[in-house]
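Chemist: this one's structure only:
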């Protein structure tokens, strides 16, 4: 049985329809911004806290639209599975890498990133994002 890391993650989308990927210091894989959910914390509260710590982004939890729970092998912790509570956040705010974030990349829906991606991002979240943006509004 693999060990579970519970996280809250943001499918952060800018006014141009691009989504933000981040890379933590000392790691290779790009992934959605977000982070571990503390014991007494709701996923939405964790998301708000992590986006502020990692990107200097202040969001209202009401802005975060819950998209579901997704699981995949953890990118940076071998033998672990990451279980992400995923939220869509539309924001025009500027972001700046902070805390453990070393690099940020905005990705358009039709772009195939030439970057190493976390399994969750590559296999589940990016396909969902592309489908959401191509779907009739």
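Modeler: Looks like it arrived, so ask away. Computed from a predicted model, the values in this text were never measured in an experiment. Numbers count the residues shown, from 1 in each chain.
Chemist: going forward, measure contacts between C-alpha atoms and count neighbours the same way
Modeler: Fine.
Chemist: give me the number of residues near residue 1?
Modeler: 6 (other C-alpha atoms under 10 Å).
Chemist: A further structure is provided below for comparison with the first:
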């Protein structure tokens, strides 16, 4: 940055699951905000490895690797001044198993576009694109 501060980047991967015009969101334990399910990579993980691990950890289902498709990558500042930038690489995928909140997740919900204010800025960019594509109601 021009003033000498180093911009922090949080690199995440997220699973975009849409059913009946609503997108799956999750609220982690101890947090008040919902997120698109997913998380940060560990070590040298690829996007696919991160996605498979995080979704199994959070929602107790197994994504089917052959069905994973990139939706888009979004970046936004996560909060007021000095907050880090979050990069979220988004993927769709089919799954096997029954969706259920793990011990990491307090609550899961299916959001429409009207619920956009309940998610962080980077997730809101995804909501906007999905609305414009006619996939979110």
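Modeler: Alright, I've got the coordinates. Bear in mind that the values here come from a model prediction, so they are computed numbers and not experimental data.
Chemist: those strands in structure 1, which residues are they?
Modeler: Counting by DSSP state E, structure 1 has strands at residues 3-13, 19-24, 34-36, 65-73, 80-90, 101-107.
Chemist: in JSON lines, list these along with distance to residue 125 of structure 1 and mean neighbour count.
Modeler: Formatted as JSON lines, the strands of structure 1 follow (distance: least, C-alpha to C-alpha, whole Å; neighbours: other C-alpha atoms under 10 Å):
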{"stretch": "strand 3-13", "distance to residue 125 of structure 1": "8", "mean neighbour count": "22"}
{"stretch": "strand 19-24", "distance to residue 125 of structure 1": "10", "mean neighbour count": "21"}
{"stretch": "strand 34-36", "distance to residue 125 of structure 1": "13", "mean neighbour count": "22"}
{"stretch": "strand 65-73", "distance to residue 125 of structure 1": "8", "mean neighbour count": "15"}
{"stretch": "strand 80-90", "distance to residue 125 of structure 1": "9", "mean neighbour count": "21"}
{"stretch": "strand 101-107", "distance to residue 125 of structure 1": "13", "mean neighbour count": "16"}
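Chemist: how about a markdown table for those strands, with distance to residue 127 of structure 1 added?
Modeler: Output for these, formatted as a markdown table (distance: least, C-alpha to C-alpha, whole Å):
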| stretch | distance to residue 127 of structure 1 |
| --- | --- |
| strand 3-13 | 12 |
| strand 19-24 | 12 |
| strand 34-36 | 18 |
| strand 65-73 | 12 |
| strand 80-90 | 13 |
| strand 101-107 | 13 |
